[in-house]
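Asker: build me a structure from this.
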Amino acid sequence: MRLFGFKGPNGYEGVGALTKGSSDTYIDLSATDPQIPNHLQDMIISKEMMDRAAKAISNPNAVTGKMSGITFKVPIERPGKIVCMGLNYADHAKEGGNARPEYPSFFMRGPSSMTAHLSPIVRPKVSDKLDYEAELAFIVGKKARNLTLDNALDCVAGYSIFNDGSIRDYQRKTTQWTIGKNFDQTGAFGPWLVTPDELPVGCHGLNIQSRLNGQVMQNANTKDFLWGIAETIVLITECMTLEPGDVVITGTPAGVGYARTPPVFMKPGDICEIEIESIGILRNTIADE
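Answerer: Below is the predicted model of the structure:
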């Protein structure tokens, strides 16, 4: 299933599902089955609701709508934690002047730093060094602690796309990256959540690409992860409990703007697209604060 939260006319909110074979029609799950919550975060934590969603998708009388009539929301609006991973591709670590790390870099994002598919990424007043980072995201559906490689993927509710927009000068003001990664509306997230049954195990072997105004900036494959999804979950859950609705961002490959000569940063009017094979395209314009 490919599930997303949306806003419709007159303040209506619901959960939608892409219809197979159509790029402009969706199924309104919340209207088709009134028992289904109108927030995706509330739905993924319940196996019963996920089963209801699957039945609603196959319902010949399902309520449908046009994609042009809705506004996307970020897939998970109130994550308890957004755990981000850095230096998970050797080529990106190298372009940043780092040796192949023995352990990944972890940092956190807050919910106010996110923005949705087709909504603007906001360049703040205090900096013009807004960089793009194409990343695979996964969403936690079950409480998870001290998992193993054998059971780690059982906690994943689905996968999505993240543009880990970074304010590079602020990122380097401190030894920690947090401040440069948490400006309001800099991290784009979406467009939807794809359930694991529609993807390779652990999303292994998927092409990942960023494009700025149509020009390819990053082009890699998730097979190049230093730590795959299962390994990442093992590392995180030996330290903390992952809870339903938590989001994990898995790092970016080489080709980011600050490492180019000359550097390339996103500016108002630009269009940035992040595409991950078999998941979709996350598209955002850039706007000034």
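Asker: CA atoms for contacts and neighbours, from now on please.
Answerer: OK.
Asker: my read is G245 is in a strand, agree?
Answerer: No: remark: G245 does not belong to a strand; assigned using DSSP: H, G, I helix; E, B strand; the rest coil, it is coil.
Asker: residues near the closest residue in space to A62 that isn't next to it in sequence, how many?
Answerer: Using C-alpha to C-alpha, 6 or more residues apart in numbering and skipping residues adjacent in sequence, the residue nearest A62 is T32, 5.3 Å away. For T32, the number of neighbouring residues by other C-alpha atoms under 10 Å comes to 20.
Asker: my read is that T32 contacts G65, right?
Answerer: No: applying C-alpha atoms under 8 Å, one finds T32 not in contact with G65, separated by 11.3 Å.
Asker: show me what the biggest helix by length in the chain is packed against.
Answerer: Across the chain, the helix with the greatest residue count (assigned by DSSP state H) is helix 47-57. Counting contacts by 3 or more C-alpha pairs under 8 Å, 6 or more residues apart in numbering; DSSP states H and E, helix 47-57 is packed against helix 29-32, helix 40-44.
Asker: run through the strands of the stretch 101-250 of the chain in chain order.
Answerer: Counting by DSSP state E, counting those that start in this stretch, the stretch 101-250 of the chain forms strands over residues 105-109, 114-116, 121-123, 130-131, 134-140, 156-164, 166-167, 187-194, 207-212, 215-221, 247-249, given from the N-terminal end onward.
Asker: let's see this one next, to set against the first:
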Amino acid sequence: MTSPRLATYSVDGAIHYGAVTDKGIVDLSARFAGEYPTLREVIAADALMQLVEDTAGRAADHALDAVTLLPPIPAPEKIICIGVNYPDRNAEYKDGQDAPKYPSMFMRTPRSFVGHGTPLVRPRASQQLDYEGELVIVIGKGGRHIVEKDALDHIAALTLCNEGTIRDWVRHAKFNVTQGKNFDSTGSLGPWIVPYTNEAQIADIRLTTRVNGELRQDDRTSRLIFDFRYLINYISTFTTLMPGDVIVTGTPTGAGARFDPPRYLKPGDVIEVEAEGVGLLRNGVVDETL
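Answerer: Alright, predicted model coming up:
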């Protein structure tokens, strides 16, 4: 049985949200926008399953290929990205160090992401655009100092990320990666969110990334160095998590920079990030034209 899927999309110049079914998209914003302007407000009201239930028996309003899918959560307060969170990824650094004691992390801006089906943009400033397939948790119930035993109760939904990175720009400064992680339209989020239901749903998800059909990344969430409970606890120690916040949980080994020679993305490439029970996020690549 297909998991419920909720998406943000544009059609005829307007932004909507709705449920993705086998027959297309049921426009839920037409019925709920007065109460919930976007999916972020739906999440804040703990109303995702209300929308799923409302979808039952309704005909699709749009064909899926007739709309443009957007990042599912519009203007999240925070997009927090976790680095080096799979064992083999840590080994890629070849620095002889054990797994880190605490997670590496950085922030990204909403403008650095596009939705499913929209090409990533290789910027004029660099040809070192790389891919990083990742599973994403979306925060539902906010909070500060969230204890690990309660942490999963704060997850609203799951989605996917291609956490596109400009490799030479992450090395511009002595100890930050912000520049190389925030070029406009270099990453993607989506294609939709899948409501979180229970721990078994996230315990052992297979996550893969393919470039032009070639398998490049392949790992499972059961192998995370810092699991979802820990991440929510750790992050909420220093910042208040808010409904709709996005936590990008780390990428497996196999990014293009780790090949010899590196295999960076170029116009015409197609990247597919896929996770069991969540979906498939697909994007092409174009050069910046501005």
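Asker: picking that back up, can you convert the strands of the stretch 101-250 of the first structure into a markdown table and add a column each for distance to M49 of the first structure and mean neighbour count?
Answerer: What follows is the strands of the stretch 101-250 of the first structure, written out as a markdown table (distance: least, C-alpha to C-alpha, whole Å; neighbours: other C-alpha atoms under 10 Å):
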| stretch | distance to M49 of the first structure | mean neighbour count |
| --- | --- | --- |
| strand 105-109 | 28 | 17 |
| strand 114-116 | 24 | 26 |
| strand 121-123 | 32 | 28 |
| strand 130-131 | 38 | 22 |
| strand 134-140 | 15 | 27 |
| strand 156-164 | 12 | 26 |
| strand 166-167 | 36 | 25 |
| strand 187-194 | 15 | 28 |
| strand 207-212 | 31 | 21 |
| strand 215-221 | 33 | 17 |
| strand 247-249 | 20 | 27 |
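Asker: turn the ones you listed into JSON lines, including distance to I44 of the first structure.
Answerer: Formatted as JSON lines, the strands of the stretch 101-250 of the first structure follow (distance: least, C-alpha to C-alpha, whole Å):
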{"stretch": "strand 105-109", "distance to I44 of the first structure": "21"}
{"stretch": "strand 114-116", "distance to I44 of the first structure": "19"}
{"stretch": "strand 121-123", "distance to I44 of the first structure": "26"}
{"stretch": "strand 130-131", "distance to I44 of the first structure": "31"}
{"stretch": "strand 134-140", "distance to I44 of the first structure": "9"}
{"stretch": "strand 156-164", "distance to I44 of the first structure": "7"}
{"stretch": "strand 166-167", "distance to I44 of the first structure": "29"}
{"stretch": "strand 187-194", "distance to I44 of the first structure": "10"}
{"stretch": "strand 207-212", "distance to I44 of the first structure": "25"}
{"stretch": "strand 215-221", "distance to I44 of the first structure": "27"}
{"stretch": "strand 247-249", "distance to I44 of the first structure": "12"}
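Asker: related to what we said a few turns ago, check the mean deviation of the very next helix or strand once past the longest helix of the first structure from the second structure.
Answerer: Using DSSP states H and E, the helix or strand that follows helix 47-57 of the first structure in sequence is strand 64-66. Compared with the second structure after fitting, strand 64-66 of the first structure has a mean deviation of 2.1 Å; criterion: mean C-alpha distance after the TM-score superposition for the first structure.
Asker: residues in the second structure matched by strand 64-66 of the first structure, start to end?
Answerer: Equivalent residues of strand 64-66 of the first structure are located at 61-63 in the second structure, counting by TM-score structural alignment.
Asker: what residues does that stretch touch?
Answerer: When contacts are taken as C-alpha atoms under 8 Å, 6 or more residues apart in numbering, the neighbours of stretch 61-63 of the second structure outside the stretch itself are 23-27.
Asker: list the buried residues for it?
Answerer: Burial within stretch 61-63 of the second structure, assessed by neighbour count using 16 or more other C-alpha atoms under 10 Å, is assigned to H62.
Asker: chain center to it: distance?
Answerer: Counting by C-alpha atoms, centre = their mean, to the nearest Å, stretch 61-63 of the second structure is centred 24 Å from the centre of its parent chain.
Asker: apart from its chain neighbours, what residue comes closest to K181 of the second structure?
Answerer: Once its chain neighbours are removed from consideration, K181 of the second structure has its nearest residue in T165; the separation is 5.2 Å (C-alpha to C-alpha, 6+ apart).
Asker: show me what contacts that neighbour?
Answerer: With contact taken as C-alpha under 8 Å, 6+ apart, T165 of the second structure is in contact with 128-132, 180-182, 186-187.
Asker: among these, name the ones in helices.
Answerer: Those of the contacts of T165 of the second structure mapping onto helices are 180-181, per DSSP H.
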